[in-house]
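# With the input below, show me the fold.
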Amino acid sequence: MNKELGFIEVSVEGSIGIIKLNRPKVLNAINRPMVTEIVTTMEEFDRNDEVKVIVLSGNGRAFAAGADIDEMAEASAIDLELLNQFTEWDRLAWVKKPIVGAVQGFALGGGFELALCCDILFAGHNAEFGFPEISLGVMPGAGGTQRLTKLMGKSKAMEWLLTGDRMTAKEALHYGVINRVIANELLMEETVKFANKIAKQPPLSLRLIKESVHKAVDYSIYEGMQYERKNFYLLFASQDQKEGMRAFQEKRKPHFKGE
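All right, here's what the predicted structure looks like:
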């Protein structure tokens, strides 16, 4: 399946659902219709039993160089409150399947926030991340202050947010913002290769591990462990658990069905 919407390209390669931001002439600047397309497609992939893992990337020289300023420049506080645009972004956190991001070039402002919505994040050597909102007299509004702080801690996050400086892929790796730095020309190939690797894992395990890790970010260790325990028990109601343990005993490869 391959299709082009207004602002993104969508395709399915085997078990991998791929979304590519597609406004290369403006470095994939994110506008509200693009967010709607991304969220809607993510939810469609989440309901598609054939898709096991979702990959998010951008066409052209950038992942996304920020939000579309023309869309916001003349807005008032009341306009934005009534629009309540970030509720669409919230839906990205409800996607149950793993999301793997591939960042080339710039991931700035809203582009960085979108990248931080991924569960695993790979970047090309030329990638640059940052929140330049402060230079515009505003601040991140789609989770940037929260997600960056959770990843690198208060002091370092404060430094990047207050200065608006850009961090290199190497710095992002050092601070735990991304998982790997990959040669630019191999970025998508390696990202899809990794996505295919985890797509072979039992789907229910992928789903409940992702849920449990997300709870760990916000819960106390005790509350997180209770949530983990319930998910562990729940997997013993699946056929994949029976198949996985039987295959181990029989010294063969398991065949998982997501049941």
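
# CA only for contacts and neighbour counts going forward, please
OK.

# Tell me how many other residues surround the closest residue to Gln85 other than its chain neighbours.
Counting by C-alpha to C-alpha, 6 or more residues apart in numbering, Gln85 lies nearest to Arg32, which is 7.6 Å off, once chain neighbours are set aside. Around Arg32 there are 14 other residues, counting by other C-alpha atoms under 10 Å.

# what's the answer for Lys156, then?
13.

# just His125 next, same as before
19.

# Please give me every residue in contact with it.
Gln104, Ala169, Lys170, Val181, Ile182, Ala183, Asn184 (C-alpha atoms under 8 Å, 6 or more residues apart in numbering).

# right, and the secondary structure at Lys181 would be what?
One correction, residue 181 is Val, not Lys. Secondary structure assignment for Val181 (DSSP: H, G, I helix; E, B strand; the rest coil): strand.

# about what we covered before: which of the contacts of His125 has the most neighbours?
Among the contacts of His125, Gln104 has the most neighbours (other C-alpha under 10 Å), with 28 neighbours.

# Quick check, that residue in contact with Phe63.
Yes: look at Gln104 against Phe63 with C-alpha atoms under 8 Å: they come within range, at 5.4 Å.

# Grab the nearest non-local neighbour of Ala127.
Gly105 (4.2 Å).

# try Lys96
Arg207 (5.5 Å).

# and what of Leu204?
Gly258 (5.8 Å).

# Against Asn84, how distant is the spatially most central residue of the chain?
Residue closest to the average C-alpha location in the chain (C-alpha atoms, centre = their mean): Cys118, at 1.4 Å. Cys118 sits 22 Å away from Asn84, going by C-alpha to C-alpha, to the nearest Å.

# quick one more, to check against the first:
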Amino acid sequence: MPGQQHTPVSVQTDAGVMTITIQRPEARNALNAEVLTHIADAVDAANADATVRAVILTGGEDNFSAGADIDMLSGHTAASYVVSENRHAFDRIRAARVPVIAAVAGYCLGGGCEIALACDVVIASDTAVFGQPEIRLGIIPGAGGTQLWTDRAGPGAQAMAALTGAPVDAYTARRIKLVDRVVPSGCAVSAAQSLAAQLAAQAPLALRATKAAMRARWGMTLDAALGHEVAVMANLLASGDANEGITAFLEKRAPEFRGA
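Here you go, the predicted structure:
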């Protein structure tokens, strides 16, 4: 329609699944302040909405994101970068309380790669290319990229990515466990939708609690994280969903979870 304002990120919610799509095809979905704010705001909304049970984060079937707009980094001092809203947006994205599935095609580089690897599951099209090219600009991955590769693929893969800036293709990424599944070109989003529908059918309290228990390991020792897991499980056992799930299993019927 004439006068309709284009938004660089679309957000749609259907049947308990929120889909966040980066829409800057002219820039290969490069991240700028507006894109990061829209994504972070959508994640905050998902956290606050008990009806949202899973999130898909994608750039469509051409490119996930070729990285951050370089001019977003220019002019920063050491102090201003640390407190910048752009950097803080990555923290907000990682703070998603619901399971997040990255549906990746084409370029997934720099900050785009850091966002994808912060998701719980990464589904990649066979066109996907992953990399952290920051060293070629005289900087480092500054939004999780020096840590997230190690969590998924180990320190060797992390070193190669961060120290050389060399990208890896989808099948190499799957072989080193950087991604969880590779699908044919044009199928990344539909594969993510299928998985998200499966997640949305689970007990919502248990979904969020499972993610909280898994992510606790990021900031705790193993013993502390195991203790946290026990506490989360104990609280869940007092919920109506847990009672319904156990009762339904014993009665050989499908459970009807209510998120309480």
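
# residue in the second structure matching the residue nearest to Gln85 of the first structure?
Mapped onto the second structure by TM-score structural alignment, Arg32 of the first structure lines up with Ala33.

# correct me, but that match touches Asn86?
Yes: using C-alpha under 8 Å, Ala33 of the second structure is in contact with Asn86, at 5.8 Å.

# Contact partners for Glu114 of the second structure?
Applying C-alpha under 8 Å, 6+ apart, the residues near Glu114 of the second structure are Ala143, Gly144, Gly145, Leu148.

# Just give the nearest non-adjacent residue to the second one, would you?
Think Gly144 of the second structure. Closest to Gly144 of the second structure by C-alpha to C-alpha, 6+ apart is Glu114, at 5.9 Å.

# Can you point out the helix or strand that includes Glu190 of the first structure?
helix 187-199 (DSSP states H and E).

# For whichever strand or helix holds Glu88 of the first structure, give me the average deviation versus the second structure.
Using DSSP H and E, Glu88 of the first structure falls within helix 86-90. Its matched residues in the second structure lie on average 1.6 Å from helix 86-90 of the first structure after superposition (mean C-alpha distance after the TM-score superposition for the first structure).

# Now that helix: buried residues?
Glu88, Trp89 (16 or more other C-alpha atoms under 10 Å).

# starting at the chain centroid, how far to it?
14 Å (C-alpha atoms, centre = their mean, to the nearest Å).

# Tell me which helix or strand comes right after it.
strand 99-103.

# Identify the residues contacting that following strand?
For strand 99-103 of the first structure, using C-alpha under 8 Å, 6+ apart, the contacting residues are 53-58, 62-63, 115, 118-124, 127, 187-188, 191, 195.

# cutoff 7 Å now
Residues outside strand 99-103 of the first structure that contact it (C-alpha atoms under 7 Å, 6 or more residues apart in numbering): 53-57, 63, 115, 118-124, 127, 187-188, 191, 195.

# Surely Gly106 of the second structure touches Gly60?
No: using C-alpha atoms under 7 Å, Gly106 of the second structure makes no contact with Gly60, being 9.2 Å away.

# Mind reading off the mean deviation between the helix holding Glu190 of the first structure and the second structure?
Averaged out, helix 187-199 of the first structure is 0.8 Å away (mean C-alpha distance after the TM-score superposition for the first structure).

# Spell out the residue ranges of the helices in the first structure.
Under the criterion DSSP state H, helices of the first structure are mapped to 32-47, 77-83, 86-90, 110-116, 144-152, 154-163, 169-174, 187-199, 203-218, 221-235, 239-249.

# Kindly reformat the contacts of His125 of the first structure as CSV containing distance to Leu234 of the first structure.
Below are the contacts of His125 of the first structure laid out as CSV (distance: C-alpha to C-alpha, whole Å):
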residue, distance to Leu234 of the first structure
Gln104, 39
Ala169, 38
Lys170, 39
Val181, 36
Ile182, 37
Ala183, 40
Asn184, 41
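
# and Leu92 of the first structure, how many neighbours does it have?
Look at Leu92 of the first structure: counted by other C-alpha under 10 Å, it has 19 neighbours.
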